[in-house]
Structures are given as structure tokens and as C-alpha cells.
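In: Requesting a structural model of the entry that follows:
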Amino acid sequence: MNKPVSVVIMGASGNLALTKLLPSLYTLYTSGALPAQFTISGYARTGMTHEEFRAKVKANLMDSVEETQLVESLVNTFISKIFYHAGNYGSVEDFGQLKTELDEVNAEFGDDIKRVFYLSIPPAVFEPVINSLRESNLVEKGNLDHFVVVEKPFGYDTDSARELNATIEQTFDESQVCRIDHYLGKEAIQNLMVMRFANIIFEPVWNRNYIESVTISWEEDKAIGDRGGYFDDAGIIRDVIQNHLLQILALVAMEQPSELTSDEIASEKNRVLRKITPFKAEDVVVGQYTDGVCSGRSVNSYRDEPGVPKDSMRDTFAAVRCEINNQRWSGVPFVVKAGKAMTKSCTEIIIQFKDVVGSIFANQPHHANKLVIRVQPEAGMIFNITNKVPGKGMVLKDVKMDFTYNSGFDVAMPGAYERLLLDAINGDKSLFISYDELIQSWELFTPILKKIDAGENEVHFYRAGTSGPEEADFK
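Out: Here you go, the predicted structure:
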């Protein structure tokens, strides 16, 4: 893309902007991915001059970017393209002043310029920011040179998600909205469609005739820490499962899109979500960690964390069994589960294949094939197959075919935010969440979330540093 771009970060003084977004933009700049003409403007309530903000950005670059990329001349040029404006989120006058500043710093670009607004702000100020953008004439509805990137949470339940979208619709068309889920920017997730649809060995067996079950798991070996106030209002289902993991499920289970466009990919994902049957009570197990040990460190129980009520019934672990009622997947259980204070930190997709029917090796101890797609921390794939152990006797053994991106490709792994920011700048919405997908996912989870919020759902306790409650081992 050669068109000049102006990136405006709302909430620029916050942690996400300073440690993720701006370092990602710097990496895109040093790799030549950004247009030759660009500016980055920060907006927040904190009073700062351009120079003070640039100093903060530079300090965070030193901590967040690999040392080999920190070339002094590149850093200085990048910093020189950064500006800052302090103002209130609900002040049309302040946003009008921002517009004047943007027009001034981008004057040399001419009128043919793209503007991308990244909302790195708390949900409480989302509506006033959207309204101020419209009323100050910073954006024009339907203009595809004006994009808005929305960071989750996208609502709290179905009704609030609809209300949030109604606010967005006053200012932007759906074609201008990028709802970001940074998990969709991870290499292993992006590779799911390539693995399935570009390799003939997978697609013929990617169905209920050959697959026994699918498990998508997210584990973190850390406790809540100082996030108790936020987390007790949300819980693990809202924080991880309803968005990250359900999006992964849709990519694993969807049909091949007719073409690689954002509309076609979103359509196929949404078709899967619509075929997930409503959850029964026995399909959902929620848990909460008690005191224990994670990664060699003592961990207090969730109820003893700062900001958490002593009688909290909030979910720090959840496992949900899903059934997809279509021809490809009918009868195959999909289990999505996530937990805090677990044995390890990892995200993986496990495709468990069925055993060979009528095998002549049925009396030999071995396991059915299993494909493990590792999303993090070390992205790659492990394929478990059965081999004969060298020697005279017929002894079988399960062996692993192991691939990692780091060993397979002699290139640096880009961060998720780098890819997603570049896609937003280029107007490519393939890895963003459509409104239809969003509402469908909330409709699936809102009934169980209402029960959890009301303290009506049974909570199973598990010790920190373990794999979660036993009840989550679905049979």
C-alpha cells in the first residue's frame, strides 16, 4: 500500500499502546511494511507534550523490541513521526483540536490519506469516543479510507454487544470496523486454513468418519494477581473462551471458503457457529483455583487475591463441550477449555483420530494417531503415529513427527499485533471478527454466563498448579 496513512491511537498513554501497539508499528516500519509516508498520533487524558510522549515511546521500544532492530537512525526517524494530543474522551471540542493537529502534521500528504483509529480504551469511554469522532468530523461513515480498530471486550453479553454495535453503526459502516482478536494474528492460527486446504492428506480425513474428538485448550500457570477487580467481573469464559477459543474452533471446523476474502471467511466461520447446539448443563464445567504452587511459586486462592470478594463464585477455569450439528461433524465432541493457575502456560489444538478398524495390530499396545497444533509458546505441530521398534519382534511404539516454526523457517516470527495492525492499515479484514460472528458467539454463552453471574452454577474447586477439576474430564 502506497497511500499515506495516519494512525491515531486512543488511549495512547496506556500499557497496551506503549508495550504492544507502538513497538509493533516500529517493527513494521523497520521491515518496510508501512507506507513511505505515515504519522502516528496518540490521544489520551494524561497531559504530555510531544517530546514527553516520544520519550516514553522510545523507552518502551528499548524494552519491547529485539536489540538487533534498534538501529539509532531508524528509531530517531520513527520517533519523529509520532505526535501526542491530550484531551477528554467525551469532548467534541478536544477532538476538533485533534483534527486540526492531524490536518497540520499530515498537510504534506495531500487529501488522499488513510486514517486508522485504534481504540485502546476502557469500555466505559467507548461510546463518548465514537460519538466525538463523528461529531468532530474526524471520520466519515462509509469512507473506506477511515477505519476503526476495536479492542475487546466486545460487550458483556448479547444485549450489551448489540448496544455497542448500535453505537458503532452511528459513526461507521461494518465495512470500516475491525474487531481485533490478537489470537487470530498468531502464525499457528493463520496456518490452519493453509494446513487444511493446501495439503491433500488432511482434508479427506477432516470429518466425523476419522476424527474421534477435538480439544482446544488454553492454560496459564499464573494466578490473577492484581487483575482481580477486572477478572471477577468477567471470568475465564468472557476473557478467553467466548472470543479466542471459539474463533479457533470456527477455523478448525469450517468449510473451505470459495475465495480468500474477509467476507467469505467470516461467512464460513459463522456457518459453523450457527450449527453449534445450545449447551446443556452437563456440557459446561466451571472451576476456581484454591491455594497451591505454580511454577515453583506459592499461589494464594482466588478468593484471597486483591479485589476479589471472599465469597466469589467467579470462574477461573471452564470446560465446554460443543456439538456441531452438520454433516461433517455430527457426533464429534469439541471441547474448549481454559484455566488460570494451571500446570503450564500453553495453547494447543488436539485432533484425536479414531483407531484403525479391524487392525491386525489390535493386540499390540499403541494409540490412535493424534495431531497437536501448538499455538504458543513454541508454535508448531506434533503428529503422533505408530511405528515398529527396530528388532526381531513385532513391537509397536508411538513416535512424534515434530515441526516448529523456529526450526522450519529461517525468519523471525512476527508478533500478532504486527500482522493485525498491518491488515487494518491495508483494509484487509480477513483476520478480524464480523458482527454476525460476535452475536452468534454471545448467544451461545450468554445463558450460562447469566447463571454464573447470579451464583447459580456449581463451581468446582481445584488446587493451583494442577490441571483443573476432575469433573472437566468429559467421558
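In: Only C-alpha atoms from now on, for both contacts and neighbour counts.
Out: Will do.
In: Could I get the contacting residues of Val8?
Out: Ile40, Ser41, Gly42, Tyr43, Arg115, Val116, Phe117, Tyr118 (C-alpha atoms under 8 Å, 6 or more residues apart in numbering).
In: For it, give its distance to Ser120.
Out: From Val8 over to Ser120 the distance is 10 Å, taken as C-alpha to C-alpha, to the nearest Å.
In: What's the separation between the nearest residue to Arg303 once chain neighbours are set aside and Asp304?
Out: In space, and not counting its chain neighbours, Arg303 is closest to Lys310: 5.0 Å by C-alpha to C-alpha, 6 or more residues apart in numbering. Applying C-alpha to C-alpha, the value for Lys310 to Asp304 is 7 Å.
In: here's the other one to compare against:
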Amino acid sequence: MVLFGATGDLTHRLVIPALYNLSRTNALPESFTLIGVARGNMTTEDWRNDLYGSLKKFIGAANAEFDPDNIDAGAWRRLAEKMIYVRGDLTEPALYERLRGALDQAERDNKTQGNAIFYLAIAAQQFCTVVEQLCKAKLVEQPLEANGHAKFWRRVVIEKPFGHDLDSARKLNARLRNILHEDQIFRIDHFLGKDTVQSIMAFRFGNGLFEPIWNRDRIDHVQITAAETVGVETRGKFYEATGALRDMLPNHLLTLLSMVAMEPPVGFDAATIRSKKAEVLAAIPEVKPFCAVRAQYGAGEVLGKPAKPYRQEENVAPDSNIETYVAMRLEVDNWRWAGVPFYLRTGKHLSRRVTEIAIRFKQAPYTPFQDTDVAALRPNWLLLRIAPDEGISLQFEIKRPGPAMDLASVKMDFRYEDWFPKEANVGYETLIYDVMIGDQTLFMRADMVEHTWRIVQPVLDAWAACSAAEMPAYPSGSAGPSEAVALLGREGRSWRPIDGPDAGQHS
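Out: From the prediction side, this is the model:
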């Protein structure tokens, strides 16, 4: 693995802890070699020591139960002893000649057989520069044997964002595919490394109980929520160029939607599953601006601590027109989902951290209970909890004990930690392993990327024309703006609460 951006935040915070966890569980091949590429003036030993120091910090931060002073020395040694550091400027051809030498050394010393992953943990504007330089140096070529099979493989991992809008996504895809085959490109999204996300398809298609009711006849609507308690922290410069919609909708939330709404695949191979997801995205019309809400967090209190407004954050313009909250309504125009609204929302500095998919089933008829003490029938909810308390729960009605016919809402609850041993995990382990074995199931295809941008492009265009004075605000530590409540309210629906004692569990 050639890791561009070897001294950057992403490398320290996620990539190295993930590789360490793979080493700890013996999932790294014996021949694995890590080549770091960055501009910093350091030796390989300096780089190793720097990574070891940050490993304790970040692997502990990602796993509260993990003792950061209890690093597995053997697992770290297996990884560290096969590290090589290469210094250079990403725009200079000389760097890629030095990189060729490091790849040759890895092959001689560790028998890598020519296989290589180029991981671009760098700024998005440098993606094409690096890929084009790799091409000029002939480092991404896959020469063929006489039988037509490649002698070895070369793969490229690209971090989000995959473009800034529809036009830039198309141009990025065109430039990449002018050099690489689609099966060489792995567009990585850390959301998809979570166990609950990967379990969506198993839950749907491995149980005869749910698939027959997974349609417009039984489902009233679907809510997908990604709420964060953190603000922009030190990422003000990035966020000013991105915003909540670009940061979360085209990748994380629309990918979750595609997994919930896809048709049953004929197999679980990557090509089949990605085609089914792409069909869903192709069936979603462009979102009209009046079906989307944006807002920016103001002053308030988050988790008991005072929070300043977004416009006072570091590297944020005092008249910023960038949203920190977005909610939208969309539909999937196909036979299964016709008329079923999907509501998506995400925001920063909200009252509680929660990522979940909430499926509300249509209400049972009240008629059988009209002459009883039942005052109302509450809806049935199926919750797929992705973070922080991974699991699945089903809410339904039962009779309350006593002589009168009265109903109570209860739930059946499955939590991963109750059934399976908890492993230290930062969310990248499965994804990096899949790149190694060439499984693209959890990675976006070019047409999928372009569909996600097509869906939200009218909203981006409309918001770009709005002034900062038109930006709604919500207090930090709240559930979001009143405009988001009205988005559902005009159809007689309401968001599931994300704050309060029953948040994420009952409605």
C-alpha cells in the first residue's frame, strides 16, 4: 500500500489504526508493505515513531473500552518493520521514480508480486494530479499474461468528496477513467464500514419476515438521520467550501437510502449489488428547492457546555452563507416505493449524536378499538441504529395488563454488543481489507456518484443564489431549525426526536 498524505490527519486518525487492527487480527498478508509518501523531511524511523505516538491517541478515542497503553507489540512490529518512507512533492516526476524504487524494494524484500494499492489520503484537488503522475510513470499499468489475465493488479483508493457538484463529479470521473479501469477505482466512504450498515442487506434479504412488507403497501415513510453534537471544530476552512449538504448527502445518506430501497439482488457479488443500488439512485428525481431546508447553528449549549455560533468559529466568514444543517424530502419513482417519502436530515451542534434509519409502517385501522379505552393507535417503527449504539429495534403495541382494553408501546431490541464480542474498530478495517481482496461491494461506482449529485444539484443552485441574511438559524444543542419541523408538518408527519430520554428509541 502506497499511502499519499502519510503524515496527514486522516492517516493518523483512521488509516494507521485500521491497519494496526488488521495486523492484530492477522488479516494483513505476510507480504504487506506500507510505503508512506509526504513532503515532510523525515526518515522511515521518524515516520514510524510519529505514527506509533498517534496510534495510542486515536485508537483509544475511537474505542472507549480500549486501553491505549495496551498496544499489541507484536501486531505493531509486524506492521512497522515493513514501512518505507518516501519524501517528495506530489507534482514532481522525480518523486514517482523514487516511488518505483520503493515498490521494487518491497517486491524484493517482501514478495509483493507487483500488487499495489495507491491510497490518496490527500486533498481532493490533488486526486487527478497524483493519478496522472502515476500514469506517466507507468505505475498503474496492469500488464497481461498470454492467457489475458493481469500479471498483477494496481488499485487506487479515493477519499470523499467525489466532486463538488454534478459538473465537477463528471469531470473527475472522466479524468480518472481516462487512465484507470472502473475496477481499479475504490471510492471509499467510512460510513459503509460500520457493521449495522453492512447488515442492512442481510437483515432485509436473509429474513422472510420483513421483505414481504418492505414496500409502499405497508410503509408510510422512511427517516434517515445523521445528527452530530460536534461543531466544525478546526475544519472551518474545509466546511466553508463544503457545507452540510455536500459533506453528508451525496455520499453517506443517499448511500444508506440506496441500501434500504434497493431491489433484491440475484447474488451478493459486487457488480450485482452496485447495479441494484444504482437503479434506486437513478429512480430518484431531482429534489425541488422547496423540499429542502438549510440552517446554521447559533449560540447555545451542547452536552452541558457553552457553544458559540458557526459564524464565530475559526476560519469561518462572519457573513457565511454555508449551512451546518440540512433536511430534505425525496421519493423513489419505482413500483416498490411510489408515493413513499424519504426524509433525510443531518446537522452539527445538535442535542445528541445519533445515526439511524427509521422505517415507519402504516397505521393499523382504529375501527376494532373504537368502543374501548384505547385513545389512539401509535405507529410501528423499525429502527436500524448505526451509531453510537449499533443495533436494530422494533416498536409495536400490546395490551396493558388490567381489565380494560388499553394499549402500550413496547419494543424488541437487538444490540450488537449483547451478542458479539466488541473489537477495537475505527470503521476502515473492512473497507481496506475489501480493497486488498478486490471486493467493490461497499464502494461507489462512477454512475452512482453522478446520480447522487444530480439529485441535489437544483438545491445547490438555489442556495448559491441566496444571501447570508436568508440563512435560518437554530440554537446549538437543539434538535434543529423550525423549518425542518414544518417540512414534515405540512404532510401531517413529524421527525422522530433526537433529544430527550426516549430519543432514538420511541416515538
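In: higher neighbour count, Lys310 and Asp304 of structure 1?
Out: Neighbours were counted for Lys310 of structure 1 and for Asp304 using other C-alpha atoms under 10 Å; Asp304 has more, 17 against 10.
In: The aligned residue in structure 2 for that one: what's its closest spatial neighbour, skipping adjacent residues?
Out: Mapped onto structure 2 by TM-score structural alignment, Asp304 of structure 1 lines up with Gln312. Closest residue to Gln312 of structure 2 apart from its sequence neighbours, by C-alpha to C-alpha, 6+ apart: Pro318 at 6.6 Å.
In: Gly380 of structure 1 too?
Out: Thr404 (4.0 Å).
In: Next: Lys141 of structure 1.
Out: Phe172 (4.8 Å).
In: contacting residues for the one you found?
Out: Glu140, Lys141, Gly142, Val148.
In: which one in structure 2 is aligned with it?
Out: Using TM-score structural alignment, Phe172 of structure 1 sits opposite Leu180 in structure 2.
In: Three-state assignment for that match, please.
Out: Using DSSP: H, G, I helix; E, B strand; the rest coil, the secondary structure recorded for Leu180 of structure 2 is coil.
In: Need the three-state assignment for the equivalent of Val459 of structure 2 over in structure 1.
Out: Here Val459 of structure 2 is matched to Ile448 in structure 1, going by TM-score structural alignment. Here Ile448 of structure 1 is helix, with the state taken from three-state DSSP.
In: before we move on, the earlier item: assumed the residue nearest to Gln312 of structure 2 was part of a strand.
Out: No - per three-state DSSP, Pro318 of structure 2 lies outside any strand segment and is coil.
In: Quick check: it vs Glu240 of structure 2, distance?
Out: Pro318 of structure 2 is 11 Å from Glu240 of structure 2, by C-alpha to C-alpha.
In: for Pro264 of structure 2, same thing?
Out: 40 Å.
In: Looking at those two, which is more packed in?
Out: Shown here are Pro264 of structure 2 and Glu240; by other C-alpha under 10 Å, Glu240 has more neighbours (18 against 14).
In: Map the more buried one onto structure 1.
Out: Counting by TM-score structural alignment, the partner of Glu240 of structure 2 is Asp232.
In: List the contacts of its match.
Out: Residues counted as contacts of Asp232 of structure 1 (C-alpha under 8 Å, 6+ apart) are Val308, Ser312, Arg314.
In: and which of these is nearest Met193 of structure 1?
Out: Arg314 (34.9 Å; C-alpha to C-alpha).
In: any idea which helix or strand carries the match of Glu240 of structure 2?
Out: helix 228-234 (DSSP states H and E).
In: likewise Phe461 of structure 1?
Out: Per DSSP H and E, the secondary structure element for Phe461 of structure 1 is strand 459-463.
In: now do Val280 of structure 2
Out: Applying DSSP H and E, one finds Val280 of structure 2 within helix 270-282.
In: any idea which residue sits dead centre in structure 1?
Out: Computing the C-alpha centroid of structure 1 and ranking residues by C-alpha atoms, centre = their mean puts Tyr183 first, at 2.9 Å.
In: Not counting its neighbours along the chain, what's nearest the equivalent of that residue over in structure 2?
Out: In structure 2, the residue paired with Tyr183 of structure 1 is Phe191, using TM-score structural alignment. With C-alpha to C-alpha, 6+ apart as the measure, His252 is the residue that lies nearest to Phe191 of structure 2, at 6.2 Å, once sequence neighbours are left out.
In: Which residues are in contact with that neighbour?
Out: Applying C-alpha under 8 Å, 6+ apart to His252 of structure 2 gives the contacts Asp189, Phe191, Leu192.
In: Return the distance of the equivalent of Met401 of structure 1 over in structure 2 relative to Lys362 of structure 2.
Out: In structure 2, the residue matched to Met401 of structure 1 (TM-score structural alignment) is Met412. Separation of Met412 of structure 2 from Lys362 of structure 2 (C-alpha to C-alpha) stands at 19 Å.
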